[in-house]
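> Test case, fold it:
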Amino acid sequence: MTQESIEAEEFVRLDAPRDGVPAVVQDDSGLHDAIAALRVGTGPVAVDAERASGYRYGQSAYLVQLRRAGSGTWLIDPVPLPDLHTLDEALADTEWVLHAATQDIPCLAELGMRPRQLFDTELGGRLAGLPKVGLSAVLEFYLGVTLAKEHSAVDWSTRPLPEPWLRYAALDVELLVELRTRMGQDLDEQGKSAWAAQEFDALTRFTGPDHGSEPWRRTSGMHRVRTPRASATVRELWQARDDLARARDVTPARILPDATLVDLALRAPGSARALGSGKAEKGPSRQRRAQQGLKRHRADWVRAIDVAADLAQDELPDVSAASDAPPPARAWAERDPVAADRLARARADLAALSEHYEVPVENLLSPDSLRRVLWSPPELGDDPQATIGEVLTALGARPWQRELTAPVIADVLQNGPNP
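Next up is the predicted model:
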């Protein structure tokens, strides 16, 4: 079905699961029943997880949803059941269908669950050329069904979970397998099934985002920090905040927002009285949160600032993190105009390739991989495309990505920018 034909119809709003909202599995007996039912089911299994992002420390799952033909829908509470390896074993030979798998794989892995084969309906939608790839959007496109999303940002660590939330959670897996079937047909018709299979196989080895050895550098507003001493103060404040957040099991931003943390680091007040009023934040609610955080933990902030102030010069961190990555693209024109020209042409050629295949350019090749190849090009040798292909392989590109992009990059390196 085309987008035009879907838009010509009125979407069917799905408000409740077809079999009703199942009871939440909260004990070993219920888990045993769930495993037995899912084991005898047929076909792929739809899997989803709900986290308490913005409320709790970390990204742990607070509800796991599964649905399989012949098994029905199961809602499992991982708080009393933190070890789901027996469920994982029961699904070892089953394809998992997830939406935005990179969000759920790490928290499922914490519970002992990891897919051996999967289909990601968000990534599949990107490869299929859909303009929007949220779950509701792809369900509308392929099945003509729309889902309510009013509970997507709630605190899933709440207990007991309200019935409307459970209904929402069950609906998230209600149509995933049907969606996978229709999307798989579309990818096959477009000649992209092999591309999708390579991407999905790579996802089975996904472990989560790499925040590096200095996660404090990811504090929002770090661009304002210009001295090693201020960098050290951010580091000490960040660590103090992280320790408090971990102990209280809340997200660090609820202890102290980033803008206030950076403001403290830049001012480095020497006493609790001088910590300030939280006016660095935008909006009344964020300012109130900052004020509460400054007041409640004032001794911790002063202590962290004092630690940074007492560090010897050789103990201070560099303002910028050590990295083997190329400089930001905006700096190329000044630092290496030839490389900047290479990048501009490659981006233009890849944009044309993206339009031709109706695949987002960042899915054709990661921007970081492109910059690394063009900033420090390899010796091309007798077979430039093969050489570029080897470099892209080392950077993690899949075969289909190398096949499409290596010729473009090799041509840019051989012939230079367009006049």
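> from here on, contacts and neighbour counts on C-alpha atoms
OK.
> so what's A280 up against?
Each residue near A280 by C-alpha atoms under 8 Å, 6 or more residues apart in numbering is listed here: 259-260, 263, 287.
> Surely Q65 is within a helix?
No - Q65 is assigned strand when assessed by DSSP: H, G, I helix; E, B strand; the rest coil, not a helix.
> And the strands in the stretch 251-400 of the chain, which stretches?
Shown for the stretch 251-400 of the chain, no strands are assigned by DSSP state E, counting those that start in this stretch.
> in it, which spans are helices?
Per DSSP state H, counting those that start in this stretch, the stretch 251-400 of the chain carries helices over the ranges 252-255, 258-267, 284-296, 298-310, 332-335, 337-357, 361-364, 367-375, 384-394, 399-415.
> The last one - contacts with which helices or strands?
With contacts taken as 3 or more C-alpha pairs under 8 Å, 6 or more residues apart in numbering; DSSP states H and E, helix 399-415 sits against helix 193-203, helix 337-357, helix 361-364, helix 384-394.
> Also this sequence, please, to line up against the first:
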Amino acid sequence: MITITTTEALAEFCARAAKHPYVTVDTEFLRERTYYSKLCLVQMAVPGKAEEDAVLVDPLVEGLSLEPMYELFRNEDVVKVFHAARQDLEIFFVEAGVFPKPLFDTQVAAMVCGFGDQVGYETLVRKIAKEQLDKSSRFTDWSRRPLTDAQKTYAIGDVTHLRGIYEWLAAELNKTGRADWVEQELRVLTHPDTYTIDPPEAWKRVKTRTNSGRFLGIVRELAKFREIYAQSRNIPRNRVMKDDALLELASTKPKNIQELGRSRLLLREARRGDIAEGILKAVADGLACNQDALPKVSDQNKEKLQVNPALADLLRVLLKARCEQEKVAQKLIASAADLDALAAGKRNVQALSGWRAEVFGDDAVRLCEGKLALAAKGQRVEVFEV
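Below is the predicted model of the structure:
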């Protein structure tokens, strides 16, 4: 098992990889104590069975530059294959502003090929590669050196089995004509907005049932402060304050340190110093905000839909029937919220665009308009024209 510890060795492997049609990639990282993920290991493999066809890259070695790998990521003649790529791509985007292109995500492809919702890598290894995966090292500390043999064996398995899985899924997509479906799904993964959190918009990630514009204005300022503070110091946002504490503060509206100290949920270190000052300023800014500048509570997310429950149930049956027929994961087509929106007469849902419309959306609209009907035939549900 080869571990790369120099830029020269990495450049040599990447030059060889550039001669192949694809390279499989995975990472190991830590994020429990930081805002941004700390990259601890990169695994890569090219087609073949020789020892040098799969390598571990140690980014923690002093002096090693990952630029040869990033250059390979920019090479559009080589497909970069990941499984559940989102967190890996976030690391590369934050570290170097680069996205691997072209990209292939075996989790997304497996959903299109009928393996169910968010299928795990271990399942694909078992069902496609016909191998068993040892996951005992999954939650170890990848920042500690030296790595154990068990860690290395686990890590390299995440890219060696991926070769056969990719080849099988790619062939299946070509056979069914669904390669474009996967490409459409992956566009969001290679868009910077997917990984960029704008502090003034961070409040939208905080779940609350309160419709008060003033309350939401304070939530917005507190979430903004938390995001800026966490990003600037590279610490988890929950180390600044957790969501429940943030909502408590938006309700109690402390005006000074004494009132802040009465919080039941705020962490001890947040009751003094820079965090305490930032919280009090955020609350004050939220209270002082002009009425016109407060968050609007009548936005689309807060709009109460007039859902026809019977129609929503029929849409769920139609979705299940279509997905079983087409062998594609239901979650990839439409969410429960999408179905409720359709049953309420909305037509601006994702299920009505692109390939989803072919599989489900077009028929869903016709069902809503009374032009289609459903009938049970044994274990199957059949769809027919009215």
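> Put one on top of the other, what's the TM-score?
The TM-score (TM-score structural alignment, normalised by the length of structure 2) is 0.77; 359 aligned residues with a C-alpha RMSD of 3.6 Å.
> Neighbours of G354 of structure 2, how many?
Neighbourhood size, G354 of structure 2 [other C-alpha atoms under 10 Å]: 13.
> Now which residue in structure 1 aligns to it?
By TM-score structural alignment, G354 of structure 2 lines up with R398 in structure 1.
> Next, count neighbours for the residue nearest to that match when sequence neighbours are not counted.
The shortest distance from R398 of structure 1 to any non-neighbouring residue, by C-alpha to C-alpha, 6 or more residues apart in numbering, is to Q198 (6.6 Å). Neighbours of Q198 of structure 1 under the rule other C-alpha under 10 Å: 14.
> residues touching Q198 of structure 1, list them.
Contacts of Q198 of structure 1 (C-alpha under 8 Å, 6+ apart): 398-400.
> again with V359 of structure 1
Counted by C-alpha under 8 Å, 6+ apart, V359 of structure 1 has contacts 126-129.
> Could you pull up the contacting residues of the equivalent of K80 of structure 2 over in structure 1?
Correspondence of K80 of structure 2 to structure 1, assessed by TM-score structural alignment: W96. Residues in contact with W96 of structure 1 (C-alpha under 8 Å, 6+ apart) are 44-47, 115, 117-119.
> Please apply the same query to G134 of structure 1.
G134 of structure 1 makes contacts with E122, as judged by C-alpha under 8 Å, 6+ apart.
> mind checking what it lines up with in structure 2?
G134 of structure 1 maps onto G120 in structure 2, by TM-score structural alignment.
> Can you tell me the SS state at V47 of structure 1?
Here V47 of structure 1 is recorded as strand under three-state DSSP.
> so it touches R68, yeah?
No - with contact defined as C-alpha atoms under 8 Å, V47 of structure 1 does not reach R68; the gap is 9.1 Å.
> Those two: which has the busier surroundings?
V47 (27 against 24).
> Apart from its chain neighbours, what residue comes closest to the more buried one?
L66 (4.7 Å).
> In TSV, list the helices and strands packed on helix 399-415 of structure 1 along with distance to P377 of structure 1.
Converted to TSV, these look like this (distance: least, C-alpha to C-alpha, whole Å):
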stretch	distance to P377 of structure 1
helix 193-203	26
helix 337-357	9
helix 361-364	19
helix 384-394	9
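> Looking at the ones you listed, spot the one closest to R217 of structure 1.
helix 361-364 (24.5 Å; C-alpha to C-alpha).
> Structure 2: matching residues for the closest one?
Residue span in structure 2 matched to helix 361-364 of structure 1, by TM-score structural alignment: 330-333.
> Can you pull out the residues in contact with that stretch?
111-112, 116-117, 319-320, 323, 351, 356, 360.
> Could I get those in CSV, plus columns for neighbour count and distance to S335 of structure 2?
Shown next, in CSV, are the contacts of stretch 330-333 of structure 2 (neighbours: other C-alpha atoms under 10 Å; distance: C-alpha to C-alpha, whole Å):
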residue, neighbour count, distance to S335 of structure 2
M111, 20, 14
V112, 27, 15
G116, 19, 14
D117, 16, 12
L319, 24, 10
K320, 17, 12
C323, 21, 13
A351, 23, 9
R356, 16, 12
F360, 24, 12
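> Isn't T106 of structure 2 up against W168?
No - in terms of C-alpha under 8 Å, T106 of structure 2 does not count as a neighbour of W168; the distance is 10.0 Å.
> ok, those two, which is more surrounded?
Shown here are T106 of structure 2 and W168; by other C-alpha under 10 Å, T106 has more neighbours (26 against 13).
> Nearest spatial neighbour of that one, chain-adjacent residues omitted?
H83 (4.9 Å).
> if I look at the one you found, how far off is A171 of structure 2?
According to C-alpha to C-alpha, to the nearest Å, H83 of structure 2 stands 17 Å off from A171 of structure 2.
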